[in-house]
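[1] need coordinates for the below:
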Amino acid sequence: MVILIAGYPYAGRSILLQQLESMKYISRDDMPPLSVPEFIRAHGGGTAEKIAITVRTETGADAEDLRRLTAELRGSQIPFKLVFVEAGDTLLLDRNAKDGRIGETDMTALLDRLRRDLEPVRGEADLIINSNYVTPEEERNRVINLAEGRSPGESTTVEIMSFGFRYGPASGDLIMDVRFIPNPYYISSLRPLTGKDKACADYVFGFESSRETLRALTELCTIMAKAFSDQGRSSIAVRIGCTGGQHRSVAITEALAANLRSRNIPVAVLHRELD
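    Now for the predicted structure:
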């Protein structure tokens, strides 16, 4: 699959390309449109490899070349998707001012011209991303979902990982710190156990705060799963942390996964410190 990334200067095309690089896409930045077919042929013809290219779109001629390129790719049956990255003028001008490459007057004139020249390209795009409103990670996920053919309404998997803050933080869509729950570590009979053991889990959920937290997390993850599914996103990263990642976070993770499965929501579970 080939991902072609077009759009406006400072809209975030290169940042999106870097995100796709992190997902093992072969990448090339700022390529003239008519040079793209040779690059694709050099990397398996777009079928054996995942390829992402930001195409040069700074002139009307570039826009015309890009339209010729997409017509050629369709004729050759090379699988590709066209992504158009944009942003509001205020944000684009602010990013340019920080870079200082183009004067403000020249940048305003350039944007006025590009909005006219690139409108036909934008109209052909399979996905339009406005970087005013989404993070680079969200942009990447939307592009990958597009490449994989996911559509809104497909089930979203809730990926729940327990972890210990002692060994470093975790990143995700939802981070929950459960260190406010009394720690089984300080009960000598429970210390050797983990949150997977019934005695330890019973202790954790012997507190109203734990039970209310589980109920709230279950409802929140249910809402998020529906919203993510409507956006065509394949997964939600939920991270639950305690001090050592052995007792409280593990017990909450296991119980949350069971609750979500009972609601027919796909779940994947990982215990970072145990596994």
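[2] going forward, measure contacts and count neighbours with C-alpha atoms only.
    Noted.
[3] looks to me like A237 is in a strand.
    Yes - the assignment for A237 (DSSP: H, G, I helix; E, B strand; the rest coil) places it in a strand.
[4] that one and S162 touch, don't they?
    No - under the criterion of C-alpha atoms under 8 Å, A237 is not in contact with S162, lying 11.0 Å apart.
[5] out of the two, which sits in the busier spot?
    Neighbours per residue (other C-alpha atoms under 10 Å) separate A237 from S162, with S162 holding more: 30 against 16.
[6] any idea whether the more buried one is helix, strand or coil?
    The three-state assignment at S162 reads strand, by three-state DSSP.
[7] from R261, how far off is it?
    Distance, S162 to R261, using C-alpha to C-alpha, to the nearest Å: 17 Å.
[8] cool, and V55?
    The gap separating V55 from R261 is 43 Å, by C-alpha to C-alpha.
[9] who has more neighbours out of the two?
    Legend: neighbour count by other C-alpha under 10 Å for V55 and R261, higher for V55 (24 against 14).
[10] to compare with the earlier structure, here is another sequence to fold:
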Amino acid sequence: MRFVVVTGMSGGGKRTALKLLEDAGFYCVDNLPVSLVEKFVELIAMPGSEISKVALGLDVRADQNFTDATRILEQLKEKGYKFEILFMDSDDSALIKRYKETRRVHPLAADGRVEDGIHKERKILETIRKNSDYVIDTSNLLVRELKEELDRIFVQNEEYNSLMVTVMSFGFKHGIPADADLVFDVRFLPNPYYIEELKPQTGNDKGVQDYVMSFPETGIFLDKLTDMIQFLIPNYIKEGKYRLVIAIGCTGGKHRSVTLANKLYERLKAEGHYGIKLYHRDVPREGI
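    Reported below is the predicted structural model:
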């Protein structure tokens, strides 16, 4: 039997993950009182049980002590029950935005601020997060991308590393992304903006891509960048990093940076040893 405990920050996507796991064939249980967890596991693990895949949701609630949940998980482990822990996380700003949009009350905020509840919850979940088998950061993750990540881990059973790589294009004139870990400037390349037929296009269009990639220095830069990123990623994984944002910038964020971000994404995607997504921050902006 494959037994997965789904936990994490409130608003981090735990319930969405449970729904997706249910679609993948898992028998999912959420909101189970902590006092019943051990009995539930004993029942589903009985010989002859038809249930082969189970996902159990555990979260922080104002009316129960999460320490009891971690204690029970330790007891289950001591009794020989095997389980995996999936921790759904997100950065504070994304969590605050989600609570504001849904107008829900954080379980630990009571009548206080959402920020205070998030801070308390992080302290409570600190230990279980460190002991989790999988940590997925949903700060900038679409449901479709989360489904792909869960399928990779729990359906295709591929080797998992708790690292989500985001390759992002941006325009320097709109500001450097605040969440960028690595920033690369490709303004040294010839600019398609000054070619009339290419000006209204973006790096997602073949004309711009062919133009940008036609220069020898573009290929050299892409090869060197790919080589460095491929060297860094295993070391980041070893260090325990779970999110890496690679930002590639040009002047407006529509031509050169988009082309190079697309090419780098294609190369890293082919490796398939970690989660990866592509994001063009400034392409949707009006005007060039």
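[11] TM-score for the pair, please.
    For this chain pair, the superposition-based TM-score is 0.52 by TM-score structural alignment, normalised by the length of structure 1; 167 aligned residues with a C-alpha RMSD of 3.2 Å.
[12] strands along the stretch 1-150 of structure 2, start to end?
    Secondary structure of the stretch 1-150 of structure 2 (DSSP state E, counting those that start in this stretch): strands at 2-8, 27-29, 53-57, 84-89, 134-137.
[13] redo these as JSON lines? Include distance to E42 of structure 2 and mean neighbour count.
    Output for these, formatted as JSON lines (distance: least, C-alpha to C-alpha, whole Å; neighbours: other C-alpha atoms under 10 Å):
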{"stretch": "strand 2-8", "distance to E42 of structure 2": "12", "mean neighbour count": "22"}
{"stretch": "strand 27-29", "distance to E42 of structure 2": "14", "mean neighbour count": "17"}
{"stretch": "strand 53-57", "distance to E42 of structure 2": "12", "mean neighbour count": "21"}
{"stretch": "strand 84-89", "distance to E42 of structure 2": "16", "mean neighbour count": "22"}
{"stretch": "strand 134-137", "distance to E42 of structure 2": "24", "mean neighbour count": "22"}
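[14] was I right to think I236 of structure 1 contacts N141?
    No - the pair I236 of structure 1 / N141 is not scored as a contact, 10.7 Å apart, by C-alpha under 8 Å.
[15] excluding residues flanking it in the chain, which one is nearest T222 of structure 1?
    Excluding its sequence neighbours, the residue lying closest to T222 of structure 1 (C-alpha to C-alpha, 6 or more residues apart in numbering) is L260, at 7.3 Å.
[16] and G75 of structure 1, what pairs with it in structure 2?
    In structure 2, the residue matched to G75 of structure 1 (TM-score structural alignment) is E78.
[17] its match and R71 of structure 2, how far apart?
    Going from E78 of structure 2 to R71 of structure 2 by C-alpha to C-alpha gives 11 Å.
[18] check I51 of structure 2 too.
    The gap separating I51 of structure 2 from R71 of structure 2 is 25 Å, by C-alpha to C-alpha.
[19] now do Y279 of structure 2
    40 Å.
[20] who's more crowded, the two?
    It is Y279, of Y279 of structure 2 and R71, that has more neighbours when counted by other C-alpha under 10 Å, with 17 against 11.
[21] now the one helix or strand E219 of structure 1 maps to: buried residues?
    E219 of structure 1 is located in helix 208-230, with elements delineated by DSSP states H and E. Under the neighbour-count criterion of 16 or more other C-alpha atoms under 10 Å, helix 208-230 of structure 1 has 210, 213-214, 217-218, 221-222, 224-226, 228-229 buried.
[22] would you reformat those residues as JSON lines and include distance to S249 of structure 1?
    Converted to JSON lines, those look like this (distance: C-alpha to C-alpha, whole Å):
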{"residue": "S210", "distance to S249 of structure 1": "11"}
{"residue": "T213", "distance to S249 of structure 1": "12"}
{"residue": "L214", "distance to S249 of structure 1": "11"}
{"residue": "L217", "distance to S249 of structure 1": "13"}
{"residue": "T218", "distance to S249 of structure 1": "15"}
{"residue": "C221", "distance to S249 of structure 1": "16"}
{"residue": "T222", "distance to S249 of structure 1": "19"}
{"residue": "M224", "distance to S249 of structure 1": "20"}
{"residue": "A225", "distance to S249 of structure 1": "21"}
{"residue": "K226", "distance to S249 of structure 1": "24"}
{"residue": "F228", "distance to S249 of structure 1": "24"}
{"residue": "S229", "distance to S249 of structure 1": "26"}
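[23] just give me the closest of these to E148 of structure 1.
    Of all the buried residues of helix 208-230 of structure 1, S229 has the smallest distance to E148 of structure 1: 14.3 Å, by C-alpha to C-alpha.
[24] how close does that closest one get to C221 of structure 1?
    Here the criterion is C-alpha to C-alpha. By it, S229 of structure 1 lies 12 Å from C221 of structure 1.
[25] now do A251 of structure 1
    To C221 of structure 1, A251 of structure 1 is 17 Å away according to C-alpha to C-alpha.
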